[in-house]
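In: sequence and predicted model, in that order:
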Amino acid sequence: MDVSRFKASPVGNLTPISGTDRASGKSFHHFAFVPHPLSEEPQLTNATWRAVSRANHALGRLQQGSMIVKNPSILRQPTLRREAQSTSALEGTFAPLEEVLAANVIDQPNRSSALREVLNYVQAAEIAFESLAHGRPITVGLVEQLHADLVAGTAADTDDAGRTRSIQVAIGTQGGGVDQARFIPMPPGATLRAAFGDLIDWVRLSESGGSDRDPLVAAAMTHYQFETIHPFNDGNGRLGRLLIVLQLLQDRVLSEPLLSVSPWFEARRDQYQNALAEVSMTGDWNRWVMFFAEGLEASAVDTAKRLEALLAVQEHFHEVLRDAKARGIVRDIADHLIGLPFVNIRNLADLTGATYQAASTAAGKLVDLGILEEIHSQSVRAFRAPLVLAAIVR
């Protein structure tokens, strides 16, 4: 970390650190950056506010689009699994999207560690979404639980799993030691725990009616602060991007978690990291907030287009079924398919409340109509909806 670029920061200060470098085994003496607690909205340029306005408008259109869907929650899984795959890829863990979408439906006896990590994210996000849906607030405890779920069974599942880190971390070392780090977050201990608690309290200001701040600017500030204090030993990027959606849900910008933000940031990894670092170095929020707003605008537009494509596929299914005079369980299954590009007989029976045999017969009818195609699986009859899959991965 180029200490000289952080010395004059108006939004934080440097603190000396020392210890033994876990990468090299050598002792080190360096500095870490400690951000000040968040306060009011920063002064932003007119150009930045225009970017924020465009993003809010795009999020509004996405929200309106989700409200016209009969059962918008059915679209959560394809959006969430695409986000899970992309947010993990941004951190260097890659699993093919089709494998992620097919997990829990098709036998995958040799499931890769990368796929396990991605599915951990899906599970953690579902816990968070359900918590907010039941009116529970975002708390330090919730985020710590999400971290424990995120790293369960992975290399990061250490004694620090599910709690604020107890070790010094360095970001962007590329195998080197602390001296080669791109950024060094604040040291562990009481100050870090207090900074994390302050951030979560700040996140909840609008929930309690204590602020009239713009929700998108607030989400941008939260994301910067979370990544800068780096409260956990691993998984901070994934949790920080999940927190974007959670905060938008809390602030009622979205009523359903149908926004996928990581694909846009993944494609601009260097810009993403540089824009975050510039806030710490200069205290100028404009570049970061504008970049963040552009990302959310593009993500909302892209997500809306994918949802439109899925609804168009559903309408096509309805036309095929009308022509074939198919109804009942066959139609019920077809309606579920826009959220489930991969299915098996057991989960079709569970979804529709039908018997295993009735679900099997209905699936066979959908294969005959070209809506489903059977795929190889060792122990279950499994199927793919190719048009649904194409709309998700396009």
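Out: Sure, I can see it. Predicted model, so just to flag it, every value in this text is computed and none were measured. Numbering: from 1, shown residues only.

In: okay, CA-based contacts and neighbour counts for the rest of this
Out: Noted.

In: can you map out the helices along the stretch 201-350 of the chain?
Out: Residue ranges of the helices in the stretch 201-350 of the chain, as given by DSSP state H, counting those that start in this stretch, are 215-229, 236-250, 262-266, 269-282, 286-323, 329-336, 345-352.

In: now distance to Pro35 and mean neighbour count too, for these, in a markdown table please.
Out: As requested, those are arranged in a markdown table below (distance: least, C-alpha to C-alpha, whole Å; neighbours: other C-alpha atoms under 10 Å):
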| stretch | distance to Pro35 | mean neighbour count |
| --- | --- | --- |
| helix 215-229 | 7 | 22 |
| helix 236-250 | 16 | 21 |
| helix 262-266 | 23 | 21 |
| helix 269-282 | 7 | 18 |
| helix 286-323 | 15 | 20 |
| helix 329-336 | 46 | 19 |
| helix 345-352 | 48 | 17 |
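
In: for these, which one sits closest to Trp202?
Out: Among the helices of the stretch 201-350 of the chain, the nearest to Trp202 by C-alpha to C-alpha is helix 215-229 (8.3 Å).

In: contacts for the closest one?
Out: 34-35, 38, 41, 52, 55-56, 185-186, 192, 195-196, 199, 203, 236-237, 240-241, 243-244, 247-248, 251, 253, 276, 288-289, 292-293 (C-alpha atoms under 8 Å, 6 or more residues apart in numbering).

In: then stretch 77-97?
Out: Among residues not part of stretch 77-97, those counted as contacts by C-alpha under 8 Å, 6+ apart are 100-101, 114-115, 117-119, 121-122, 125, 237-238, 241, 257-263, 265-266, 269, 303, 339-340, 392-393.

In: repeat that for 7 Å
Out: Applying C-alpha atoms under 7 Å, 6 or more residues apart in numbering, the set of residues contacting stretch 77-97 from outside is 100-101, 114-115, 118, 121-122, 238, 258-263, 266, 339, 392.

In: before we go on, here's another structure to hold up against the first:
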Amino acid sequence: MRKDSMPKPFIPEKLPLENINWEDLLTNIVKANSAVAKFDGLLESILNPLLFLNPLMTQEAVLSSKIEGTQASLNEVLAFEAAPKRKQDNINDIEEVINYRNALLLATKELENRPICLNFIKDMHEILLQGVRGQNKARGEFRRIQNWIGKPNSTIETASYVPPEPHLLLEFLSDWEKYCHYDEKDKLVQLAIIHAQFEIIHPFLDGNGRIGRILIPLFLFEQKILKYPALYVSEFFEENRQNYYDNLRAVSEKKAWHEWINYFLEAITSQAINNTNRAKNIIQLYEEMKHIIQDITKSRNSLKIQDFLFSKLIFETPDFTESAGLSKPHAAKVIKSLLENKIIDTVAPAQGRRPAMYSFKPLMDIVQ
């Protein structure tokens, strides 16, 4: 390929964008904001929302990582956390998912003390790539060399997209950072632009997509649109992966911001509705289980047993015994009753000194 026909490093548009057609976006803006407000209102009405949100956060980590090629399932991640010493064939993929969730949790805590900023996303990136694939690719640092996007084994000459040159990164990132705190007409439209611009700049050698998706619930939380950073959009992006890539690419190739913003608003609306329905189903299941578990176990610790099941979808017997505050004989009796009544399923039977592993299937069915 001749040098003058090589793809040139992209120069992002300065933010805020000019010429946004707000009138054409209005229908989707109203739908998205309404769906998000309903989701937030539901979360506010729950006594212990984190009990219900933790499984959804882990599923978000699974799906966002899957977009980047990891193969770990929710079951595999939860089984590993229940018994880290058990052999797992895809341990590297599982650790990537756990890193994603840890980065989101740390960032949520950090937002109590500082706003979303460049050092903030570098700290997230350092956790995201800790001990996993990409850990040697300038973890926690913006790239100092040129990168590109293309098919496997492609070169810069055959790349489908070449992000900005490294010596211009800080200029574009500074503009992006300022826009994160700009008083835009609509915050969800602003978030659509923030996400796309971050992916266009592609400031890291690895992990850009995951960091960009982590920022979605964090921005909504920081802007007080949500009381918890719990609106996870990776499910929509994973189910519509090619549309996700095509719409992002169209922004850099054709300045198709209008199409991208509409697509993003549809994603927000869809996931807010899905997550609202899931949360309602989880709340309903929790209320139903209050009576069922009490009747089955006849235990004064029935509420502890229930809260444990909702917090640990997959678990081993010793963890259950300790967390539910039961003696070993009592725990064995309770587990037997839960199995007989199909409240829990056996994931792996006891073998030698290795305890049995179980799953709380009713909740797993809602989350997946």
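Out: It's in. Computed from a predicted model, the values in this text were never measured in an experiment.

In: quick one: TM-score?
Out: Comparing the two superposed chains by TM-score structural alignment, normalised by the length of structure 2, the resulting TM-score equals 0.89, with 360 aligned residues with a C-alpha RMSD of 2.6 Å.

In: could the helices of the stretch 201-350 of structure 1 go into TSV alongside distance to Leu146 of structure 1?
Out: Conversion of those to TSV gives the following (distance: least, C-alpha to C-alpha, whole Å):
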stretch	distance to Leu146 of structure 1
helix 215-229	14
helix 236-250	8
helix 262-266	18
helix 269-282	23
helix 286-323	23
helix 329-336	28
helix 345-352	26
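
In: relative to Gln180 of structure 1, which of the ones you listed is closest?
Out: Between the helices of the stretch 201-350 of structure 1, helix 269-282 lies closest to Gln180 of structure 1; by C-alpha to C-alpha that is 15.7 Å.

In: mean deviation of the closest one from structure 2?
Out: Its aligned residues in structure 2 lie a mean 2.1 Å from helix 269-282 of structure 1 after superposition (mean C-alpha distance after the TM-score superposition for structure 1).

In: now what about stretch 115-132 of structure 1, what contacts it?
Out: Residues external to stretch 115-132 of structure 1 that are found in contact with it (C-alpha under 7 Å, 6+ apart): 80-81, 84-85, 88, 95, 100, 146, 149-150.

In: apply 6 Å and report the result again.
Out: If you take C-alpha atoms under 6 Å, 6 or more residues apart in numbering as the criterion, stretch 115-132 of structure 1 is touched by 84-85, 95, 146, 149-150.

In: which of these sit farthest apart?
Out: Pairwise distances among the contacts of stretch 115-132 of structure 1 were taken by C-alpha to C-alpha; the largest, 20.5 Å, belongs to Ala95 and Leu146.

In: pick out whichever of the two has more residues nearby.
Out: Leu146 (26 against 20; other C-alpha atoms under 10 Å).

In: now do the contacts for the more buried one.
Out: Counting by C-alpha under 6 Å, 6+ apart, Leu146 of structure 1 makes contact with Ala124.

In: tell me which residue of structure 2 lines up with it.
Out: Aligned by TM-score structural alignment, Leu146 of structure 1 pairs with Met124 of structure 2.

In: in what helix or strand does its match lie?
Out: Here Met124 of structure 2, judged by DSSP states H and E, is contained in helix 118-128.

In: quick check, Pro16 of structure 1 in contact with His29.
Out: No - contact criterion C-alpha atoms under 6 Å: Pro16 of structure 1 and His29 do not qualify, at 7.3 Å.

In: right, and the helices of the stretch 201-350 of structure 1 - which one's nearest Ala362 of structure 1?
Out: Smallest distance to Ala362 of structure 1 across these (C-alpha to C-alpha): 5.2 Å, for helix 329-336.

In: what's the average distance of that closest one to structure 2?
Out: Superposed on structure 2, helix 329-336 of structure 1 shows a mean distance to its aligned partners of 2.2 Å (mean C-alpha distance after the TM-score superposition for structure 1).

In: got the residue ranges for the strands in structure 1?
Out: 12-20, 27-35, 342-344, 373-375, 382-384 (DSSP state E).

In: give the buried residues for the first one.
Out: Buried residues in strand 12-20 of structure 1, counting neighbours by 16 or more other C-alpha atoms under 10 Å, are found at 12-14.

In: and the match of Leu146 of structure 1, how far is that from Glu184 of structure 2?
Out: The spacing between Met124 of structure 2 and Glu184 of structure 2, counted by C-alpha to C-alpha, to the nearest Å, is 25 Å.

In: Phe33 of structure 1 corresponds to which position in structure 2?
Out: Aligned by TM-score structural alignment, Phe33 of structure 1 pairs with Phe10 of structure 2.

In: surely its match and Pro166 touch.
Out: No - taking contact to mean C-alpha under 6 Å, the distance of 11.1 Å between Phe10 of structure 2 and Pro166 leaves them out of contact.

In: the more surrounded of those two?
Out: Pro166 (19 against 15).

In: quick one: map the more buried one onto structure 1.
Out: Under the alignment (TM-score structural alignment), Pro166 of structure 2 pairs with Pro188 of structure 1.

In: pull the contacting residues for that match.
Out: For Pro188 of structure 1, the residues meeting the contact criterion (C-alpha under 6 Å, 6+ apart) are 166-167.
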